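> Next comes the sequence, and after it the predicted model I'd like to discuss.
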Amino acid sequence: MLIRNIDIGVLRSFLLIAEGRSFAQASAIIGRSPSAVTLQIQRLEEDLGTQLLRRSNREVGLTLAGERLLGFARRLVQINDEAVLAFRAGVEAKPLRFGATQDLADAVLPEVLRRFSLERPEVELTLRIDRSTSLIEAVKTGEIDAAIAIRRDDPLNRAPLAEMPMVWIGQDGMNLPVDRTVPLVLFDAPCSFRSAAIDALAAAGRPYRMALTSPSLTGLKSAVAVGLGVTVRTRLLLGPGLADVRAGLGLPALPDMALSLYINPKSDPWPARDDFIALCRQAFRFAL
C-alpha cells in the first residue's frame, strides 16, 4: 500500500479551522491567502480520501472523519514544533514585545498573562500599554513584535480580533435633563472614542462641553466615578459605581468599535508570539 506523507503546514491550517477560526483568520495567522488555505484543506481531504469539514453559509464544522483526525493532527504538529524549537532555542529565548490598549490591559490581559506564564515560563515578556495609533507605529518600526489595537486601514492589520459596541459611561444613578449640556470626559485628540462621542452628539443636535481631558484611562475613570461627566468607552470599563447611562440620559446611539491584530510582515513565524495571540483570542470570547 502506498503511504502518503501529510504536510505539517496543511495540518496546522486544519487545526486552526477546527478550533474555530475562519478561513480568513487562519490565513492571517499562517501568512497565506484564504484561497491558499482552502486549497490546503482540499489537498488534505484528497490525501486522506474523505471529507473533513462540513461547510454551510454561516459556519464550518468537523465531519466525523475530521473529528477523528483532530487528535492525530494535534500530536503531529506538537511533535514538529518541539523538534524545530529544540534547534532554535535562541529564537524562542528572545523577549516577546507585545502592545495593547489601556482598556484591554485592565480587563483582558491579566488572565492572558497568568496562562502565558504557566504555559511559556521560559519567554521574557515586555508589555507596552498605549494608544492604538502609537502601538501601530511601534509595530511598524519594530519596537514591538505585535499589538492589539483599534481597527485601522493599515497594511499591518493582519486579522480582526473582536468587535464590541461603544457605550456612554457615567456615574451610577447620574441625572442629566435632556435639555442640559452634556459634560464630556474624554482622551485628548486624536481618539476614536472622542470622535464618536462628538459626532453622535452633533448629529443629534445635543449641546456638549469638555469637562475633563486626560491621556490616562485611570484619570477618565476617576472623573466619571465622581460625577464630573460622561465618557465613551466599551463595557470593559464598567465597574462598581459606573453604568451605561445612554437610556437614562437620553444620549444618542454610538457605533461599534473593532479591534485588530497588528504584526510586522517582516517578522518570522514565532510559536511563543502566536501562543500569546491565541490566548488573547480565547480571553475575548469570555470577556465580551
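Okay, I see it.
> all contacts plus neighbour counts: C-alpha atoms, from now on.
OK.
> Next, the spatially most central residue of the chain: secondary structure please.
Residue closest to the average C-alpha location in the chain (C-alpha atoms, centre = their mean): residue 161, at 3.6 Å. Put simply, residue 161 is strand when judged by DSSP: H, G, I helix; E, B strand; the rest coil.
> Equivalent analysis for residue 211, please.
Going by three-state DSSP: residue 211 is strand.
> I'd assumed residue 229 was in contact with it.
Yes - with contact taken as C-alpha atoms under 8 Å, residue 211 and residue 229 are classed as touching, separated by 6.4 Å.
> Name the residues contacting each of those two.
Common neighbours of residue 211 and residue 229 are listed as 183-185 (criterion: C-alpha atoms under 8 Å, 6 or more residues apart in numbering).
> Select from those residues the one having the most neighbours.
When neighbours are taken as other C-alpha atoms under 10 Å, the top entry among the shared contacts of residue 211 and residue 229 is residue 185 (26 neighbours).
> what's the helix or strand for it?
Using DSSP states H and E, residue 185 maps to strand 182-186.
> Need the residues that contact that strand.
For strand 182-186, the surrounding residues in contact (C-alpha under 8 Å, 6+ apart) are 176, 193-194, 206-214, 220, 223-224, 228-232.
> what do you get if the cut-off is 6 Å, keeping everything else the same?
Residues outside strand 182-186 that contact it (C-alpha atoms under 6 Å, 6 or more residues apart in numbering) are 194, 208-213, 229-231.
> Ok, stretch 72-91 next?
Residues from elsewhere that reach stretch 72-91 (C-alpha under 6 Å, 6+ apart): residue 11.
> Now do it: distance to the chain's middle.
Mean C-alpha position of stretch 72-91 versus that of the full chain (C-alpha atoms, centre = their mean, to the nearest Å) differs by 26 Å.
> another structure for you, compare them:
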Amino acid sequence: MSDLNLINTLQLKIFVTVAEERTLKAAAVKIGQTPSAISQNIKALENFLGVTLFERDSRPILLTKAGRRLFALARELLQKNDEILEAVRSEKKKYETLRLGLGESAAGSFGPQLIAELNKIITSVDVVSGLTLPLVSALMSEKIDVLLSPYPIKDEEELEREVLFQEDFVLVVKKGHEPIISEEAFQTLIISRPLIEYNQDSSDRIQADRLLRSLGQKPALHTSVSTSYLVVGLVSQLDGWSLIPPFNLWAAGLSSSEVDFYPIPGRSLTRTYWMVRKQIRNHALSQLVGEITKKVLTERFLVKMERQLPGLSRFIHVPGK
C-alpha cells in the first residue's frame, strides 16, 4: 500500500474535535493549537479526501453529509489507534497485576498520583480503599497484595512492614477562632467547645482518646462521624474542634479551607503510615510500591499540599527525605 493512501491520524483527531466543539476556537484550546493551524489541518484533510467536511457559512459549524459519515468512522478509528498503542506499550510494563489497599486518607490525598505512577509499570492495578480494619482483613485473606495503612498489625508474624511516613496530629478549629497555642487555651477549648471525632472503630479515634485521657479532661460535648469530610466540616459548622492527622485534613476537601490548624499544645501525637504485605507475596513489587510512594509524596504531593494549605506539610515526615 502506498503511503499516499494513509490517512493522517492527527488531522482526524482535529476533525473530530472541531465536530464535537463546533467552533475552531474551542477546538484550538482543547488541542493546544492556534485556530489558524486547526483550519489548515482541516483543509489538508479535505484536500486528501476530495470532499468538503464542514458547512463553512454556518455558525456554529455543521458537518456536511460526507463529514457526518467520516465523523462516525473517525471516532472508531481513533479509538482503535489508542487501543493498539496501549496494547503495545503495556508489553514494556514490568509487572502484570497489583491489588492495592489504600487507607481512606491515602486514597483521598496522594492516592490518585500514586496510582497514575504505578500504572506506568503495572498492567493492571486494582485498588480497594476504606477504613483500616476491613483492609487488614482483606490483606489477611489475600484479597489484596499490598496495604498502605496507618495500622502496623504487629501481632501477625507472617506479615512484613515498612514505614512510609509519619505525621503529627494537628488541632483543628474553626477558621478565625482565637489561636490555640498554650496548654491553658487547649484545656479551655476541651471543656467549652464540642469535640468532633471519628467513630469508635477508627484507629485515629483510639489514639486521640488516649491523649485526652492523659490530660484528665472530658469534652463538654462530642459528635462521632465516619469520614474526614464530616469531621472537618462539622468543626466549622459547630464551632468545634478535633485532633486529626494532616492527611485526613487534606482528604476533607473544600471543608479544609474553613478551618485553622495548630500543633497540639504541650503534647505530641504521631501516626505512622505503613506498607504491609504477606511474606509470600512478591517482595520486589512491594518494595517498588514503597519507593514510588515516597517519591510521589516528596516530589509531587507535599509540594501541592504546601501550596494549597501552607504550613501543613511540616507535620509530615518521610524517612530518608
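Okay, I see it. None of the values given here were measured: they were computed from a predicted structure.
> that older thread, let me know the closest of the shared contacts of residue 211 and residue 229 of structure 1 to residue 118 of structure 1.
Set against residue 118 of structure 1, the nearest of those by C-alpha to C-alpha is residue 185 (38.5 Å).
> Tell me the residue in structure 2 aligned with the closest one.
Aligned counterpart of residue 185 of structure 1 in structure 2: residue 196 (TM-score structural alignment).
> How much space separates that match from residue 187 of structure 2?
16 Å (C-alpha to C-alpha, to the nearest Å).
> just residue 42 of structure 2 next, same as before
Residue 42 of structure 2 sits 70 Å away from residue 187 of structure 2, going by C-alpha to C-alpha.
> contacting residues around stretch 36-55 of structure 1?
With C-alpha under 6 Å, 6+ apart, stretch 36-55 of structure 1 has contacts from 10, 60-63, 65-66.
> So which of those residues sit within strands?
Among the contacts of stretch 36-55 of structure 1, the members found in strands (DSSP state E) are 60-62.
> which of the residues you listed lies closest to residue 202 of structure 1?
Closest approach to residue 202 of structure 1 among those (C-alpha to C-alpha): residue 60, at 42.5 Å.
> Spit out the contact partners of the closest one.
Going by C-alpha under 6 Å, 6+ apart, the list of residues near residue 60 of structure 1 reads residue 54.
> same check, this time on residue 270 of structure 2
Contacts for residue 270 of structure 2 (C-alpha under 6 Å, 6+ apart) come out as 167-169.
> Just tell me what it corresponds to in structure 1.
So, by TM-score structural alignment, residue 270 of structure 2 is matched to residue 256.
> That match and residue 84 of structure 1, how far apart?
In terms of C-alpha to C-alpha, residue 256 of structure 1 sits 41 Å off from residue 84 of structure 1.
> For residue 68 of structure 2, see how far away residue 42 of structure 2 is.
Going from residue 42 of structure 2 to residue 68 of structure 2 by C-alpha to C-alpha gives 14 Å.
> Going by neighbour count, which residues in stretch 78-93 of structure 1 are buried?
If you call a residue buried by 16 or more other C-alpha atoms under 10 Å, then stretch 78-93 of structure 1 has these buried ones: residue 92.
> Next: stretch 229-249 of structure 1.
229-238, 242-246, 249.
> Report the two of those separated the most.
Top of the distance list for these (C-alpha to C-alpha): 236 and 249, 20.3 Å.
> helix, strand or coil for residue 110 of structure 1?
Relying on three-state DSSP, one would call residue 110 of structure 1 helix.
> How many residues are close by the alignment partner in structure 2 of it?
Using TM-score structural alignment, the equivalent of residue 110 of structure 1 in structure 2 is residue 112. The number of residues packed near residue 112 of structure 2 is 12, by other C-alpha under 10 Å.
> can you tell me which residues contact residue 112 of structure 2?
Listed by C-alpha under 6 Å, 6+ apart, the contact set of residue 112 of structure 2 is empty.
> how far away is it from residue 317 of structure 2?
Applying C-alpha to C-alpha, the value for residue 112 of structure 2 to residue 317 of structure 2 is 20 Å.
> same check, this time on residue 119 of structure 2
26 Å.
> And residue 47 of structure 2, by the same measure?
Taking C-alpha to C-alpha, one finds residue 47 of structure 2 at 60 Å from residue 317 of structure 2.
> Could you check which of these two has the larger neighbour count?
Between residue 47 of structure 2 and residue 317, counted using other C-alpha under 10 Å, the more crowded position is residue 317 (15 against 11).
> Excluding chain neighbours, what is closest to that one?
Distances taken as C-alpha to C-alpha, 6 or more residues apart in numbering place residue 166 nearest to residue 317 of structure 2, at 5.1 Å, with adjacent residues excluded.
> which position in structure 1 aligns with the one you found?
So residue 166 of structure 2 corresponds to residue 163, using TM-score structural alignment.
> so its match makes contact with residue 258?
Yes - between residue 163 of structure 1 and residue 258 there is a contact at 4.2 Å, judged by C-alpha atoms under 6 Å.
> Let me see the ranges of the strands in the stretch 51-200 of structure 1.
For the stretch 51-200 of structure 1, strands defined by DSSP state E, counting those that start in this stretch occupy the ranges 53-55, 60-62, 96-100, 125-129, 146-150, 157-165, 167-171, 182-186.
> Dump those to TSV, plus distance to residue 90 of structure 1.
Putting the strands of the stretch 51-200 of structure 1 into TSV (distance: least, C-alpha to C-alpha, whole Å) gives the following:
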stretch	distance to residue 90 of structure 1
strand 53-55	37
strand 60-62	37
strand 96-100	13
strand 125-129	15
strand 146-150	19
strand 157-165	26
strand 167-171	45
strand 182-186	44
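> Tell me where the stretch 201-321 of structure 2 has helices.
Assigned by DSSP state H, counting those that start in this stretch, the helices in the stretch 201-321 of structure 2 fall at 203-215, 228-237, 246-251, 283-296, 302-308.
> Which of those sits closest to residue 98 of structure 2?
In terms of C-alpha to C-alpha, the element of the helices of the stretch 201-321 of structure 2 nearest to residue 98 of structure 2 is helix 283-296, at 8.5 Å.
> one step back: okay, the residue nearest to the centre of structure 1 and residue 220 of structure 1: tell me how far apart.
On the measure of C-alpha to C-alpha, residue 161 of structure 1 and residue 220 of structure 1 end up 25 Å apart.
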